[in-house]
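> please find the sequence and the predicted model below.
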Amino acid sequence: MARRLPSTHPASDPRVESLEGLGAAVRNARAQARMRIDDAAAFCGVSADVLSRLENGKSITTDRLFKVLDGLGLEVLVVSREQALKLKDLAQQQGAE
């Protein structure tokens, strides 16, 4: 059976508050890039098992996390809660346009 790509979802809230949320964001970015998990893992320089663990909200090492984020064009931004809420509002406004 051929592997199917996961469905994509518009990102309405850029904040990630859990490993599960981070995994969902990574899976969504991979789906938007139209990459199968094994292809994305190879592109990022990690195993498919590592990428699967991350997408399923399981812990992986930070060096591998940053490899995946870099490979999929994602970044971590550390801001205050107040700044995060402003960014969320901005993202929602842009999504409504």
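Structure received. Numbering: from 1, shown residues only.
> alpha carbons only for contacts and neighbour counts from here, please
Will do.
> show me the helices in this protein, by range?
Per DSSP state H, the chain carries helices over the ranges 19-32, 37-44, 48-55, 62-71, 81-96.
> include distance to Arg4 and mean neighbour count when you put those into JSON lines, please.
Shown next, in JSON lines, are these (distance: least, C-alpha to C-alpha, whole Å; neighbours: other C-alpha atoms under 10 Å):
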{"stretch": "helix 19-32", "distance to Arg4": "10", "mean neighbour count": "20"}
{"stretch": "helix 37-44", "distance to Arg4": "10", "mean neighbour count": "18"}
{"stretch": "helix 48-55", "distance to Arg4": "14", "mean neighbour count": "18"}
{"stretch": "helix 62-71", "distance to Arg4": "20", "mean neighbour count": "16"}
{"stretch": "helix 81-96", "distance to Arg4": "27", "mean neighbour count": "13"}
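> put this next to the previous one:
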Amino acid sequence: MKRVVPTPFPVDPYLENPVVLGAAIRSARTQAGIRLEDAAMTIGVCLQTLVDIEAGKPGVSIGKILQVSQGLGVSLFVIPQSQREIARRRLSDLTVDNQA
């Protein structure tokens, strides 16, 4: 059986584009040691959908992205743009504290 190599989460919590979101989802899956095929089957999406999400392809529906992120334990937050930098700094501080 092929070994799953963990990949790190993106350092910045701001999801600037689909590639960053895909990297976060891939990281959650690989850090859990779950193969692509097993994750797709467990979450209930086709393998190609999961591959496309992890690759950051922009054509995947938001519904499928939310289904996959929830299935892999990746939380997405919505905040007003005026508060984005404050939230970004606080979230970065939390992740640094948890790694120490």
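Alright, I've got the coordinates. Predicted model, so just to flag it, every value in this text is computed and none were measured.
> quick revisit: of the helices of the first structure, which approaches Asp13 of the first structure most closely?
Nearest to Asp13 of the first structure among the helices of the first structure is helix 81-96 (5.5 Å), distances taken as C-alpha to C-alpha.
> hang on, the earlier thing: kindly reformat the helices of the first structure as CSV containing distance to Arg3 of the first structure.
Converted to CSV, the helices of the first structure look like this (distance: least, C-alpha to C-alpha, whole Å):
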stretch, distance to Arg3 of the first structure
helix 19-32, 12
helix 37-44, 9
helix 48-55, 13
helix 62-71, 20
helix 81-96, 30
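> what's the closest of the ones you listed to Ala2 of the first structure?
helix 37-44 (12.4 Å).
> mean per-residue distance, the closest one to the second structure?
Here the mean offset of helix 37-44 of the first structure against the second structure after fitting is 0.9 Å, by mean C-alpha distance after the TM-score superposition for the first structure.
> now do that helix: distance to the chain's middle.
Taking C-alpha atoms, centre = their mean, to the nearest Å, one finds the center of helix 37-44 of the first structure at 14 Å from the center of the full chain.
> now it and helix 62-71, what's the angle there?
Orientation check (axes from the mean of the first three to the mean of the last three C-alpha atoms, to 10 degrees): helix 37-44 of the first structure against helix 62-71 gives 100 degrees.
> got a list of contacts for helix 37-44 of the first structure?
Arg30, Ser47, Ala48, Val50, Leu51, Ser52, Lys67, Val68, Asp70, Gly71, Leu72 (C-alpha atoms under 8 Å, 6 or more residues apart in numbering).
> how about the nearest residue to the residue nearest the centre of the first structure, chain neighbours excluded?
Nearest residue to the geometric centre of the first structure (C-alpha atoms, centre = their mean): Val26, 1.9 Å. Take Val26 of the first structure and drop its neighbours on the chain: the residue closest to it by C-alpha to C-alpha, 6 or more residues apart in numbering is Glu55, 6.3 Å away.
> surely that neighbour touches Ser18?
No: judged on C-alpha atoms under 8 Å, Glu55 of the first structure makes no contact with Ser18 at a distance of 11.7 Å.
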